[in-house]
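J.: Pasting the sequence and the predicted coordinates here, then a few questions.
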Amino acid sequence: MPGSTGPGARVTIAEIAQEAGVSVATVSKVLNGHAHVADTTRQRVEALLESHNYVRRRSRPTHTVGLIDLVINELDSPWSVEVVRGVQEAAAQHDTGLVVTAVHGRPADTLRWLDNLTKRGSDGVILAVTVLAGAQRRKIQELDVPLVVIDPVGNPDASIPSVGATNWHGGLAATQHLLGLGHRRIGVITGPEDVLSARARLDGYRAALESAGVGVDPRLEVRGDFHHGTGITGAEHLLALPEPPTAIFASSDLQALGAYDAVRRAGLQVGRDISVVGFDDLPVASWASPPLTTVRQPLSDMATMAARIVLRGVEEVLPGGMRRLELATTLVERESTGRPPGH
């Protein structure tokens, strides 16, 4: 066989796959007892494994069901917890195992995960706000593994199913809420420019201002990254302006809570001296002091839907040739917003 060095050489999964005319993932599924392999294919692969005396590193009962991979940037955020919870719920309903990998945006971690994916023979992959280079995406496609993206970075690939929320409408609703309270100078702390959801929220913010006849002021737009730290620095920048805003729309709850810290350091009070709106409606939003007005995006439901697409097939879950699904956002009003001072 190609790559074998002699009679005693240990054949590899890749060599078995080449001789059988199937993918590496299919061989891995046979080795691990996955049910989703055609009988004729399974028999062909099993025969080759036996003829080459392949030593199985591990085995599982043939009734054991599949396995899906969830790849996420980080695990130490409430956002990630909600996504993991949603995927786990769907996996449990289908008696499917779940492997969670945090790559922290590091190429080396991504490559290590891809190598492990090949060995595991997973039945599907869910990417949550994770950047994959073209070569890495092709690697997954070569393994013939279903792939779904949650909140894609950049413009979604039309060939890859993706699940998100109505981010534009959420940004619009948040800004319209502040306009309805009488605010006219509304600052915004955005998310990363290359993230589709962040751009959509900013566009919704701008659309609300323009619809109300309030000009978009670039000085009131501060770049952020969805994290607490840029909420602090972004709000500090806005509050230091000669004409500071009377309200701030933060593109994530973590940034909104960072803005809380900046407001307090400035000797001001959230909800009385300046209004703050977030985005996500993480559990911490209702625990904040004062409780945070925010846009709820159904993170857990988004993750559950992504898992269902992987487990049941895109054609069954997204009929009519759809490849992009957006779940509705809703504004949740709490005590962090009020009328501008003097109104």
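T.: Structure's in. What do you need?
J.: alpha carbons only for contacts and neighbour counts from here, please
T.: OK.
J.: Tell me which residues of stretch 6-13 come out buried.
T.: Across stretch 6-13, burial judged by 16 or more other Cα atoms under 10 Å covers 11-13.
J.: what does stretch 74-89 give?
T.: 74-75, 79-80, 82-89.
J.: Just the residues contacting it, thanks.
T.: Residues from elsewhere that reach stretch 74-89, judged by Cα atoms under 8 Å, 6 or more residues apart in numbering: 70, 72, 98, 100, 102-104, 128, 280, 282-283, 299-304, 306-307.
J.: got it, and stretch 103-122?
T.: 24-29, 32, 66-69, 71-74, 101, 130-131, 136, 139-140, 143, 145.
J.: another one to put next to it:
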Amino acid sequence: MSSGPERRRATLSDVAAAAGVSKATVSKALNGRDDVSADTRERILAAVAEIGYRPTTSLAPVTSRRAVAVVFDIPASPYILGVLQGTIDAATAEQVDLLVRLAPERASRTQRTVAREWVADQRAAGVVGIIGLTLTAPDGLIRAASDADLPFVMVDPVDTRHRHMVSVGSSNWAGARTATEHLIGLGHRRIGWIGGPEASDAARDRLYGYQAALDAAGLTVDPALVRSDQFAVAPGTRHAHELLTLDEPPTAIMGGDDEIAVGVLAAAHALGVRVPEQLSVTGFDDTPQAAWTTPPLTTVHQHLEEMGRMAVQTVLAMADGGRPASRHVELATSLTVRASTGPAPA
């Protein structure tokens, strides 16, 4: 028995008719020519998505090898480098190319035309999946990738409300709670917190873990000791200086990541505060620099390279038609105790 006629494959002429332009204009728009207005390009891309047009030439991969794109905002971070190492290892093992991309400007990546053109560029380069690495405001790119049938996996999501996002991260809440309990066990009662941006899921979970440990120990969370800023050395130094010059300074300060903690150590050194005799300091990530600080840094270890490997494996499985068992993969953390923490001063 016949199952009925197969659905006809959409053509360039179909796109032109749907968008109300010529085939030549469609070709120019899809090939990134700059002699097509933004409105026209937007109309053409909308028509491509609506009728399910799949180019057979200009946008097809130019190589038989598959590629994965890793996109982020700022590469100069030990954390980023750690995760990237894992993506490189996994891409090599899977025999796919790894393309490293900087994201479009934050102000423009939310525009549908910009997001769709960026995603089309990735597909033209043979990309079968995209990994966003702590990428801010990624929702426009995620939607554009979904429209183009390109899987998108986020590592440590930031500032996103996309309901169907697939992500890879660590047990940030449990890690921060364990570090806080370590300090409480050393007798510390005034414990400061300098965390990452409030829009970061990881930063928020770490703050909640810190608060949960204090609550469980019957200790009041002092708002004056809690700060949120960027994951960077300079904010750690600035906020630590403010905390350490309070009338009643904390005896311990927790950094939301290792870079913040390095800034705390710098502020303590500048103020003549001895670590760990007068101040205990912890970080989060266990990047290589944590073992090089003076004194070496107690920090929460998360498997950065494994996060990168997991992201590549997940996005490739999705590209092959698989569905992840969970939309959020969470890897375990552990505490690495070094010389930056000690008993609370009497």
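T.: Cool, got the structure. Note that the structure is predicted; figures quoted are calculated from it, not measured.
J.: Out of the contacts of stretch 103-122 of structure 1, list just those in strands.
T.: Residues of the contacts of stretch 103-122 of structure 1 located in strands (DSSP state E): 67-69, 71-72, 101.
J.: Tabulate the residues you listed in CSV, adding columns for distance to residue 239 of structure 1.
T.: What follows is these, written out as CSV (distance: Cα to Cα, whole Å):
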residue, distance to residue 239 of structure 1
67, 49
68, 46
69, 43
71, 37
72, 34
101, 39
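J.: show me where the stretch 101-250 of structure 1 has helices.
T.: Secondary structure of the stretch 101-250 of structure 1 (DSSP state H, counting those that start in this stretch): helices located at 107-120, 134-142, 167-180, 196-211, 228-239.
J.: In a markdown table: those helices, plus mean neighbour count.
T.: Converted to a markdown table, these look like this (neighbours: other Cα atoms under 10 Å):
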| stretch | mean neighbour count |
| --- | --- |
| helix 107-120 | 16 |
| helix 134-142 | 13 |
| helix 167-180 | 23 |
| helix 196-211 | 21 |
| helix 228-239 | 22 |
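J.: Any idea which of these gets closest to residue 339 of structure 1?
T.: With Cα to Cα as the measure, helix 167-180 is the member of those nearest residue 339 of structure 1 (8.2 Å).
J.: whereabouts in structure 2 does that closest one align?
T.: Taken onto structure 2 by TM-score structural alignment, helix 167-180 of structure 1 occupies residues 172-185 there.
J.: Tell me which two in the buried residues of stretch 74-89 of structure 1 are the farthest apart.
T.: By the measure Cα to Cα, 74 and 89 form the most distant pair in the buried residues of stretch 74-89 of structure 1, at 19.5 Å.
J.: how far away is residue 188 of structure 2 from residue 129 of structure 2?
T.: Note on residue 188 of structure 2: its distance to residue 129 of structure 2, by Cα to Cα, to the nearest Å, is 47 Å.
J.: just residue 149 of structure 2 next, same as before
T.: To residue 129 of structure 2, residue 149 of structure 2 is 9 Å away according to Cα to Cα.
J.: circling back to that earlier point, helices - which of the buried residues of stretch 6-13 of structure 1 land there?
T.: Taking DSSP state H, the ones among the buried residues of stretch 6-13 of structure 1 that sit in helices are residue 13.
J.: In CSV: the buried residues of stretch 6-13 of structure 1, plus distance to residue 230 of structure 1.
T.: Shown next, in CSV, are those (distance: Cα to Cα, whole Å):
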residue, distance to residue 230 of structure 1
11, 52
12, 48
13, 47
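J.: Identify the residue of structure 1 aligned to residue 240 of structure 2.
T.: Applying TM-score structural alignment, one finds that residue 240 of structure 2 aligns to residue 235 in structure 1.
J.: Pull the contacting residues for its match.
T.: So residue 235 of structure 1 contacts 189, 248, 258-259, 262-263 (Cα under 8 Å, 6+ apart).
J.: What is the nearest of the buried residues of stretch 74-89 of structure 1 to residue 241 of structure 1?
T.: Among the buried residues of stretch 74-89 of structure 1, and counting by Cα to Cα, the member closest to residue 241 of structure 1 is residue 79, at 30.9 Å.
J.: Can you tell me the element the closest one falls in?
T.: Using DSSP states H and E, residue 79 of structure 1 sits in helix 78-93.
J.: Onto which residues of structure 2 does that helix map?
T.: Taking TM-score structural alignment, helix 78-93 of structure 1 hits residues 78-93 over in structure 2.
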